[in-house]
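Asks: with the sequence up front, the predicted model follows.
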Amino acid sequence: MSQDLYETLGVSRDADGDVIKKAYRRLARQLHPDVNPDPATQEQFKEVTRAYEVLSDPEKRRMYDLGGDPFNGGGFGSAGAGQGFSFTDIMDAFFGGQGGAGGAAGSGRGPRPRARRGQDALIRLDVDLAEAAFGTTHELKVDTAVLCTVCNGEGAAPGSHPVPCETCGGRGETVHLQRSFLGEIRTMRPCAACRGFGTIIPEPCRECSGDGRVRSRRTLTVKIPAGVDTGTRVQLTGQGEVGPGGGPAGDLYVEMHVNDHPVFTRHNADLLCQVTVPMTAAALGTTISLPTLEADIASAESDVETAIPFTIPPGTQSGTETVLGGRGVPSLRGTGRGDLVVRIVVETPSRLDDRQQELLRELAALRDEESPDGQLNAHHQSVFDRLRKTFGQR
């Protein structure tokens, strides 16, 4: 391997400290004896570590650039004799700068805070179709973690407070030394006595057992916007679980489930309904009163249109569909409404008395339909079928 320290690390002579550190970490992962025990590789690892020890120190790097010997005076040479050289950066290369093997627990070279953000919560709310379409408000009873009012989230009993940990001196981590062929390897790990917090609660709060939060049932009012559908989630910021140590609360998500309606079927923003009329009404034509979805939320004092006149023209065939624009569900984004599709089903009488049969035979004779052959037609896809197929693909 080249004796030039810059070439050893694979960096240019004007590389800054971050570039040098990244290069060293990359090489350390490849050449560390725990990964590759080959003797030749161990020698390469020593050279890489030797180069990093010089180039990461501004004074030693300056001396090296000027042609001097940066190893005189207790540098790397003394470390090789086992005199306590720190290999924290070696451990950083394997554990992401988290202070060695114990860093995975969250120690960031210092005490970790007791207060942490709480989790988000999710509850389901059943609403009627009209409520989902036009919006409403609901009161919810939720069971979540809330701030302990006895200790105000601190976790300590009234009159007491957390005290610095004597084991780690309040740093939240302890030093562990291990001897190797390179000397003493020093790693930092979360303190086992205080679990990395740096403080100990000598007298925990009896109400929350030192957690800073308790379970409680509370009532919330949620505003449901117009146009929601099954699966829509309404976010209530800061209404979720309070975090450990009295940390900020997460969010509460209310997931909607829209109940089935006895008259209308919803497909996205459109409503479908089916009207059954007698054969005579379909033949002669009629006008019926068609209820609106607004009727479900109308009060005695309101002027909401609860029904609209719907005309069935003479000669209407069974399966005929009529689209009433703007009579569907309002858009969740507040731009317009869907349509109402009305499908007509003509009901053929199944029980006729003698007089009714006689009249129908007379009508058949008048229309020359006493012995019809029937007509064979190609399959016709109705508007309803096309809508159903389209909706089914979404």
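Replies: Ah, there it is.

Asks: can we go C-alpha only for contacts and neighbour counts from here?
Replies: Noted.

Asks: would you agree Val345 falls within a helix?
Replies: No: using DSSP: H, G, I helix; E, B strand; the rest coil, the secondary structure at Val345 is strand, not a helix.

Asks: what sits against the residue nearest in space to the middle of the chain?
Replies: Centroid-nearest residue in the chain, with C-alpha atoms, centre = their mean: Asp120, separated by 8.9 Å. By C-alpha atoms under 8 Å, 6 or more residues apart in numbering, the residues touching Asp120 are 240-241, 249-253.

Asks: now swap in Leu352 and tell me
Replies: No contacts exist for Leu352 under C-alpha under 8 Å, 6+ apart.

Asks: and it, what element?
Replies: Take DSSP states H and E as the rule and Leu352 turns out to sit in neither a helix nor a strand.

Asks: could you do Ser289 as well?
Replies: In this structure, Ser289 sits in strand 286-291 according to DSSP H and E.

Asks: likewise Ile123?
Replies: Element membership for Ile123, per DSSP H and E: strand 121-127.

Asks: next, the buried residues of that strand.
Replies: Residues 121, 127 are the ones in strand 121-127 that count as buried (16 or more other C-alpha atoms under 10 Å).

Asks: ok, structure two:
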Amino acid sequence: MSKRDYYEVLGIDRSASEKDVKKAYKKLAMKYHPDRTQGDKALEEKFKEIQEAYEVLTDSQKRAAYDQYGHAGVDPNRGGGFGGGNADFGDIFGDVFGDIFGGGGGRGRQSRGRQGADLRYNLELSLEEAVRGKDVEIRVPTLVECDECHGSGAKKGTSPTTCPTCHGNGQVQMRQGFFAVQQTCPTCSGRGKIISDPCTKCRGHGRTEKTKTLSVKIPAGVDTGDRIRLSGEGEAGEAGAPAGDLYVQVHVREHKIFTRDGNNLYCEVPLSFTTAALGGELQVPTLDGKVKLKVSPETQTGRMFRLRGKGVKSVRTGATGDLMCKVVVETPVNLSTRQKELLRELDDSMGGETAKHRPKEQGFFDGVKKFFDDLTN
């Protein structure tokens, strides 16, 4: 059976932000989570579908592949990165909802150390770097697994023992009348293990501080606000739990010439008085070098010229935007006496034919006259 569109599954538009994706997922997961559907297989499959859509659309790289190639772009059998529908409900659901359903403890799952925290690295790029992409090396201070105790927190040659209070579950049950409330075990703080002889290097934490050097491939076309996720490169988890992720947050510096809006670039190009009046050719800068632009006679300030395909190639769709050039007619300055005389001669030669040579000026003053006539009537 063919898969439904992920955006349709979550009931969102293709332009939805990551925040919108998470909001839609929470709403649906609250309704269809197995803890609430009481073993209904059809609803359980629906939850798997919702969960799969959420995992793809909150991962910038998977979402880009899905937007470009559909389900084939994230199919593991075709080289895609999605892991299928075998994930543990409690793990993924717990990341979003925490203890709403007791963290899955009611299903007899063994408590594990907390997953490592996600980290964020702010990366600043020039417009050229963002448009073309590049490989960068970054240094990230983080917590890594202790190489002395291999994350156990116990001194070399020893090992943690099972907590006698919770018997390794990490949680204890407190009864209040008809209700049973699960709480984190006060003896082991939820780890399920007791360390009687801590590691001397990490002092029982199982993690040590380290600055890692990572190589990051920045895809061509990224823009301010885009995030690149490096799975497992965040802080190491506690007691051997999985590490968090590292999110590289992109910020593109302002450019001296170009302004970016999506996949299009904009710039202003000065145009001489004579070229604007008589027409001619104009050299225009692009990110790939200069190109010639043909300017028609009688061009006015503010006219926009479009250079197709000279913008930015989208990191998601692969489509390339345009370069929009706005011409600004430049009034001559530092004129010599002779040049001023020539301009006066030009103005005199136009005589009273204002409407013919300067139609905008004539139209403006006609409008002003009408405005004051209406006031007096």
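Replies: Nice, thanks for sending it over. Note that the coordinates shown come from a computational prediction; the quantities given were computed from them, not determined experimentally.

Asks: got a TM-score for the two of them?
Replies: Scored against TM-score structural alignment, normalised by the length of the second structure, the superposed chains reach a TM-score of 0.61; 265 aligned residues with a C-alpha RMSD of 3.5 Å.

Asks: could you measure from the equivalent of the residue nearest to the centre of the first structure over in the second structure over to Gly279 of the second structure?
Replies: Taking TM-score structural alignment, Asp120 of the first structure has Asp118 as its aligned residue in the second structure. Taking C-alpha to C-alpha, to the nearest Å as the measure, Asp118 of the second structure falls 58 Å from Gly279 of the second structure.

Asks: how about Thr37 of the second structure?
Replies: Distance of Thr37 of the second structure to Gly279 of the second structure, given as C-alpha to C-alpha: 73 Å.

Asks: which stretches in the stretch 101-250 of the second structure count as helices?
Replies: For the stretch 101-250 of the second structure, the helices defined by DSSP state H, counting those that start in this stretch occupy 127-132.

Asks: for the first structure, which helix is longest?
Replies: Secondary structure of the first structure per DSSP state H: the longest helix is helix 39-55.

Asks: which residues in the second structure does the next helix or strand after that helix align to?
Replies: The first helix or strand that comes after helix 39-55 of the first structure along the chain, using DSSP H and E, is helix 58-65. Under TM-score structural alignment, helix 58-65 of the first structure has no counterpart anywhere in the second structure.

Asks: give the buried residues for the very next helix or strand once past helix 58-65 of the first structure.
Replies: Once helix 58-65 of the first structure ends, the next helix or strand along the chain (criterion: DSSP H and E) is helix 76-80. In terms of neighbour count (16+ other C-alpha under 10 Å), helix 76-80 of the first structure has its buried residues at Phe76.

Asks: the inter-axis angle of the next helix or strand after helix 76-80 of the first structure versus helix 39-55?
Replies: Note on helix 76-80 of the first structure: by DSSP H and E, the next helix or strand toward the C-terminus is helix 88-95. Interaxial angle, helix 88-95 of the first structure versus helix 39-55 (axes from the mean of the first three to the mean of the last three C-alpha atoms, to 10 degrees): 120 degrees.

Asks: packing partners of helix 88-95 of the first structure?
Replies: Other helices and strands packing on helix 88-95 of the first structure, by 3 or more C-alpha pairs under 8 Å, 6 or more residues apart in numbering; DSSP states H and E, are helix 17-31, strand 183-190.

Asks: that one corresponds to what range in the second structure?
Replies: Per TM-score structural alignment, helix 88-95 of the first structure has no counterpart in the second structure.

Asks: about what we covered before: turn the helices and strands packed on helix 88-95 of the first structure into JSON lines, columns for mean neighbour count and distance to Ile312 of the first structure.
Replies: Below are those laid out as JSON lines (neighbours: other C-alpha atoms under 10 Å; distance: least, C-alpha to C-alpha, whole Å):
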{"stretch": "helix 17-31", "mean neighbour count": "17", "distance to Ile312 of the first structure": "79"}
{"stretch": "strand 183-190", "mean neighbour count": "23", "distance to Ile312 of the first structure": "79"}
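
Asks: which one of these lies nearest to Asn377 of the first structure?
Replies: Closest approach to Asn377 of the first structure among those (C-alpha to C-alpha): helix 17-31, 75.4 Å.

Asks: show me what that closest one is packed against.
Replies: Packing contacts for helix 17-31 of the first structure, counted by 3+ C-alpha pairs under 8 Å, 6+ apart, involve helix 5-9, helix 39-55, helix 88-95.

Asks: dump those to TSV, plus distance to Pro291 of the first structure and mean neighbour count.
Replies: Converted to TSV, these look like this (distance: least, C-alpha to C-alpha, whole Å; neighbours: other C-alpha atoms under 10 Å):
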stretch	distance to Pro291 of the first structure	mean neighbour count
helix 5-9	80	20
helix 39-55	81	19
helix 88-95	67	19
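
Asks: tell me which of those lies nearest to Gly392 of the first structure.
Replies: Of all these, helix 88-95 sits nearest to Gly392 of the first structure, with 50.2 Å by C-alpha to C-alpha.

Asks: and the angle from the closest one to helix 17-31?
Replies: Orientation of helix 88-95 of the first structure against helix 17-31 (the same axes, to 10 degrees) gives an angle of 70 degrees.

Asks: can you give me the angle helix 88-95 of the first structure makes with strand 183-190?
Replies: Using the same axes, to 10 degrees: helix 88-95 of the first structure against strand 183-190 is 60 degrees.

Asks: show me what contacts Gln115 of the second structure?
Replies: Contacts of Gln115 of the second structure were listed using C-alpha under 8 Å, 6+ apart, and they are 236-238, 241-244.

Asks: put the buried members of those into a PyMOL selection.
Replies: Buried residues within the contacts of Gln115 of the second structure, by 16+ other C-alpha under 10 Å, are selected in PyMOL with:
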select buried, resi 236+237+238+242+243+244
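
Asks: tell me which element the aligned partner of Leu360 of the first structure in the second structure is part of?
Replies: Alignment note (TM-score structural alignment): Leu360 of the first structure maps to Leu343 of the second structure. Here Leu343 of the second structure, judged by DSSP H and E, is contained in helix 337-350.
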